[in-house]
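quick check, what structure comes out for this input:
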Amino acid sequence: MSDKKVTITQVRSMIGCTKKQKATIKALGLRRPNNKVEKPDNPCTRGQIRVVQHLVKVEEQ
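You can find the predicted model right below:
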């Protein structure tokens, strides 16, 4: 298992998003724009990022 992490920053508001996108943002642990979380870099996290890629910025560590 890798020790890689990704830092996910929400850069846009969830206003006008679908329920699935809002649920994904919540599952990632984000609450508001400019909020950051650090998650493990795995296929599950990458799939969640893909769903909301227009709302977040991802930085690999």
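
please count neighbours and contacts with C-alpha atoms only from this point.
Will do.

give me the number of residues near the residue nearest to T45 when sequence neighbours are not counted?
Spatial nearest neighbour of T45, chain neighbours left out: K39 (7.3 Å); criterion: Cα to Cα, 6 or more residues apart in numbering. Neighbour count of K39, defined by other Cα atoms under 10 Å: 15.

alongside the first, I'd like the structure of this one:
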Amino acid sequence: MATIKITQIGSPIRRKADQRATLIGLGLNKMHKTSELEDSPEVRGMIRKVSHMLSVEK
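Model prediction:
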């Protein structure tokens, strides 16, 4: 299955608790940390929710 490489570029400080929880669910909790996940509809939805704090590569 295809994978997506995501990097956190925005800080979760002063963000809603659900956005912080979404970052943790994606495996991100520190600035400039990178995670590689399977390309699924569930992961795409999580990425869309916090897209303003992420950089996405295929």
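
and the residue nearest to T45 of the first structure, which of the three is it?
Recorded secondary structure, K39 of the first structure: strand (DSSP: H, G, I helix; E, B strand; the rest coil).

which residues touch the corresponding residue of the second structure for it?
Here K39 of the first structure is matched to L37 in the second structure, going by TM-score structural alignment. The contact partners of L37 of the second structure, by Cα atoms under 8 Å, 6 or more residues apart in numbering, come to 3-6, 26, 43.

so which of those residues is the closest to I13 of the second structure?
The closest of these to I13 of the second structure turns out to be L26 (Cα to Cα; 16.8 Å).

what does that closest one align to in the first structure?
By TM-score structural alignment, L26 of the second structure lines up with L28.

so who does that match touch?
37, 48.

please report how far the match of K39 of the first structure lies from K30 of the second structure.
17 Å (Cα to Cα, to the nearest Å).

go on, V50 of the second structure?
V50 of the second structure is 14 Å from K30 of the second structure, by Cα to Cα.
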